[in-house]
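Visitor: sharing a model that was predicted from the sequence below.
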Amino acid sequence: MREWADFSWQDGEGGNGGGAIALHGPLLISSVGPLDRQLRALDQPVTSIDLSNAGQIDTVGAWIVWRLAERYGAEITGAGDQATRLLEVVQGAQSTADIRPPHRSLPVRIFGDFGRFMAGLGHGTMRVIAFLGAIVLAFGGMIRHPRRIRGRAIVRQMELVGVASLPIVGLMSFLIGIVIAQQGAAQLSQFGAESLSVNLVGRLTLRELGVLMTAIMVAGRSGSAFAAQLGTMKLTEEIDAMRTIGVAPLEALIIPRIMASVLMMPLLGFYASVIAILGGAVISDLTLGVPAISFLLRVREVVPIYDLYIGLIKAPVFGLIIGLAGCYQGMQVEGNAEEVGLRTTQAVVQAIFMVIVLDAFFAVFFSNLGWN
């Protein structure tokens, strides 16, 4: 049967309303519950606390005794060696900190959060600049010493970024070509200009959507892979091991991925545009009454060659952004496995955001050049 802790009260001398308390029984976390409630309900001052008849004591029991003595300024007597040590530990661990943090007003919280965001943005910008500088230096060293160029790693990454992406990029582009041709013809038919759907499909895919949708697909597929692979390697200290044996992670891991993205994006963008045009030709032949051969010949007539150049100019820039975002976020992983997922998500979001922003910039830039 469980033995509960208890106390006895003895009035003090002089009738000043105070008294002495003698504790009985084990002062353990399993037995001091009722005693704690009784001591909290005391409405008379306590002058001394006698522990000579108390049994075993643990940290919780020592804290209850010390709290009561601190509350009334009472003297603790009859404590054994164990009780004395625990009371000293509890007394040394006291803190004046608030149990709850102070509640700040809404304007203070808003400005504080904004300040922290701007400070983090500044620190992040400095880290990105340092990362870009390290890549430029490493790339310059590889140009001066061609033997340091890791051809096999570059080819392997080109296979992963480019060749392995052909099925999904092709399927996506084919469906996009179908949608543009079908919806464009449906809207243009109101003006009797269904034939202009060829212009719509050809120019839109070669100039904008072919490269843009490919970049978004590569960012979600390869950019996330870059961040996850490098983040996992950093978490498992493989990158530190590479530095220890004299292998530069920038040359062995990062530059091959960035170069593969830059080199494969123009090819993937052109491939996506061609497949989208084929999709438009197929749907035109099946539903719009325009033969596929006539559709393709018409594309060659109505699409200016500079639309192709615009797509090929934008593609390597998009590839560079995707490679940099994925590798940078992967190298920022620290602490635990959850960080890998967070950094991977940030890599994809940042890459897609920057691709769309740059695409808008290119659209305005080439329009000002007269390439409309």
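Guide: Okay, I see it.

Visitor: okay, CA-based contacts and neighbour counts for the rest of this
Guide: OK.

Visitor: can you pull the buried residues of the helix or strand where Ile176 lies?
Guide: Using DSSP states H and E, Ile176 falls within helix 166-188. Within helix 166-188, the residues that count as buried by 16 or more other CA atoms under 10 Å are 169-170, 172-182, 184-185.

Visitor: list the contacts of stretch 339-347.
Guide: 223-225, 227-228, 231-232, 325-326, 328-330, 332-333 (CA atoms under 8 Å, 6 or more residues apart in numbering).

Visitor: circling back: other SSEs contacting the helix holding Ile176?
Guide: helix 197-204, helix 210-218, helix 255-283 (3 or more CA pairs under 8 Å, 6 or more residues apart in numbering; DSSP states H and E).

Visitor: Gln157 - how many residues pack around it?
Guide: Burial of Gln157 is recorded as 22 neighbouring residues (other CA atoms under 10 Å).

Visitor: residues making contact with the host helix or strand of it?
Guide: Taking DSSP H and E as the definition, Gln157 sits inside helix 151-161. With contacts defined as CA under 8 Å, 6+ apart, helix 151-161 is touched by Val218, Ser222, Ala252, Pro256, Arg257, Met259, Ala260, Ser261, Leu263, Met264.

Visitor: out of those, who's nearest Phe270?
Guide: Met264 (10.1 Å; CA to CA).

Visitor: what sits closest to the closest one if chain neighbours are left out?
Guide: Spatial nearest neighbour of Met264, chain neighbours left out: Gly162 (5.5 Å); criterion: CA to CA, 6 or more residues apart in numbering.

Visitor: in addition, the following structure is provided for comparison:
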Amino acid sequence: MSVLADFERVDSDSGGAVLRFTGNLSLASLGDLPDRLDRVDGQVARIDLSQVARIDTVGAWVIHRFARDREAAVEGLQPASRHLFDQVVAAEHPIELPPKPESPFVHLLAEIGDAVFTAMHTLYGLLGFMGATVIAFWNVATHPRRFRFHATVHRFEVVGVSALGIIGLMSFLIGVVIAQQGAVQLRQFGAEVYTINLVGRITLRELGVLMTAIMVAGRSGSAFAAQIGTMKLTEEIDAMRTIGVSPMEALVVPRTIAVVTMLPLLGFYSALIGIIGGGLLCWVQLGIPPITFVQRIREVVPLDDLWVGLIKAPVFGAIIAIAGCFQGMQVEGDAEQVGRRTTTAVVQAIFLVIVLDAFFAVFFSQIGWI
């Protein structure tokens, strides 16, 4: 039979009162004991549990909570009950409540703020890296023995020669698509012959160098970030600094020279292949023979379009190389950073290339090169 828990208050001459509990301090026998304990007035110095027959975790928690709030000492427990009581006391720890969810508007503003801060911080670092690259070029120019000829030639092959196949295929298909779409739209006005103007001018002036820059950013810019990032993880760059070799001169300068030199050539090559693709479609679909196509190209495409593409290409190349090398130098921690920085390098390079292309379009329009 379960004996209900009860207590009596005994005043002590030493100050404070003693609460003596009897019965079973278990869940089934507590009854209204917690409510009666809350109504106890005055100071309680000690809690006597020597006459308690049984105690469980719920009873131990009720006694511990009361003793904690009144700063009273608990005594009289049997060894087994004392062990249980000590376990309950040790298990007490504050629980952090989950934060109140933010409103969607505040959350959106926070994300926008974080994105702006990250963009400004990245731009600041990229500008600093550009300055370091210029200094490295100056050091190599004033000390020609530091120039790594073989590494630069190897980058020429990787960036330029190895990319001819994929860039040629891409440019050919883009030329075909431009010619086909242009012919479909111009046929409504009986002006299919102006498809030649469209293909010639847009490939030489814009798409040739732009699509080449995007392809090189995805192909070579990502490779630069991954290679340099891996060297950072394996501490090869720290070893280079230890032996007195500048990583900027040994790694960044050859890659930048290769991309800046090869991108104008690849852009011109891309434009030619795009014109060939457009000319082939004009021959098949519009019945314009290649001789007529070439003659029309020479008549309607000004030389300024070629110069526009060739002027933009080295700038795009410098942006791609610096963005890839910069992100590679930022790798720290683990291998996951290599993949993250490689992705960032490609996105950053393509974004900056498109922004600069828009700037060049406005600039050349203002000076009359349209």
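Guide: Received it, and whenever you're ready, just let me know what you need. None of the values given here were measured: they were computed from a predicted structure.

Visitor: quick TM-score on the pair, please.
Guide: Once superposed, the chains reach a TM-score of 0.79 (TM-score structural alignment, normalised by the length of the second structure), with 339 aligned residues with a CA RMSD of 3.6 Å.

Visitor: still on that earlier bit, compared with the second structure, how much does the helix holding Gln157 of the first structure deviate?
Guide: Superposed on the second structure, helix 151-161 of the first structure shows a mean distance of 1.3 Å to its aligned residues (mean CA distance after the TM-score superposition for the first structure).

Visitor: quick one: that helix aligns where in the second structure?
Guide: The counterpart of helix 151-161 of the first structure in the second structure, counting by TM-score structural alignment, spans residues 149-159.

Visitor: how about that stretch: buried residues?
Guide: Quick answer for stretch 149-159 of the second structure (16+ other CA under 10 Å): Thr152, Arg155, Phe156, Val158, Val159.

Visitor: and the equivalent of Phe129 of the second structure over in the first structure, how close does it get to Glu88 of the first structure?
Guide: Applying TM-score structural alignment, one finds that Phe129 of the second structure aligns to Phe131 in the first structure. Phe131 of the first structure is 52 Å from Glu88 of the first structure, where distance means CA to CA, to the nearest Å.

Visitor: show me the helices in the stretch 1-150 of the first structure, by range?
Guide: All helices of the stretch 1-150 of the first structure, identified by DSSP state H, counting those that start in this stretch, fall at 33-40, 59-72, 81-92, 106-144.

Visitor: looking at the buried residues of helix 166-188 of the first structure, point me to the pair that's furthest apart.
Guide: Greatest spacing in these, by CA to CA: Val169 and Ala185 (24.0 Å).

Visitor: so Ala292 of the first structure sits against Arg298, correct?
Guide: No: Ala292 of the first structure is beyond contact range of Arg298, at 9.7 Å (criterion: CA atoms under 8 Å).

Visitor: what lines up with Ser195 of the first structure in the second structure?
Guide: Match for Ser195 of the first structure (TM-score structural alignment): Val193.

Visitor: Phe359 of the second structure pairs with which position in the first structure?
Guide: Using TM-score structural alignment, the equivalent of Phe359 of the second structure in the first structure is Phe361.

Visitor: and its match, how far from Ser367 of the first structure?
Guide: For Phe361 of the first structure, the distance to Ser367 of the first structure - CA to CA - is 10 Å.

Visitor: got it, and Ile168 of the first structure?
Guide: In terms of CA to CA, Ile168 of the first structure sits 31 Å off from Ser367 of the first structure.

Visitor: same question, Ile321 of the first structure
Guide: Distance from Ile321 of the first structure to Ser367 of the first structure, by CA to CA: 22 Å.

Visitor: quick one, which of the two is more surrounded?
Guide: Ile321 (22 against 11).

Visitor: identify the residue of the second structure aligned to that one.
Guide: In the second structure, Ile321 of the first structure lands on Ile319 (TM-score structural alignment).

Visitor: quick check, its match in contact with Ala349.
Guide: Yes: taking CA under 8 Å as the contact criterion, Ile319 of the second structure and Ala349 are neighbours in contact, 6.4 Å apart.

Visitor: ok, back up a step: looking at Phe131 and Glu88 of the first structure, which is more packed in?
Guide: Higher neighbour count among Phe131 of the first structure and Glu88: Phe131, with 17 against 14, using other CA under 10 Å.

Visitor: contacting residues for that one?
Guide: Counting by CA under 8 Å, 6+ apart, Phe131 of the first structure touches Tyr328.

Visitor: distance of the aligned residue in the second structure for Gly19 of the first structure from Glu75 of the second structure?
Guide: Residue correspondence to the second structure (TM-score structural alignment): Gly19 of the first structure is matched to Phe21. Distance check for Phe21 of the second structure against Glu75 of the second structure: by CA to CA, it reads 11 Å.

Visitor: among these two, which residue is more densely surrounded?
Guide: More crowded of Phe21 of the second structure and Glu75, by other CA under 10 Å: Phe21, with 20 against 12.

Visitor: tally of neighbours for the closest residue to the more buried one other than its chain neighbours?
Guide: By the measure of CA to CA, 6+ apart, the closest residue to Phe21 of the second structure outside its immediate chain neighbours is Phe7, 4.1 Å from it. Counted with other CA under 10 Å, the neighbours of Phe7 of the second structure add up to 19.

Visitor: assess the claim that Phe7 of the second structure and Leu25 are in contact.
Guide: No: assessed by CA under 8 Å, Phe7 of the second structure is found out of contact with Leu25, at 10.6 Å.

Visitor: what sits in contact with each of Phe21 and Glu75 of the second structure?
Guide: Joint contacts of Phe21 of the second structure and Glu75 (CA under 8 Å, 6+ apart) are Ile47, Asp48, Leu49, Ser50.

Visitor: with those residues in mind, which one is nearest to Val308 of the second structure?
Guide: Nearest to Val308 of the second structure among those, with distances taken as CA to CA, is Ile47, at 92.2 Å.
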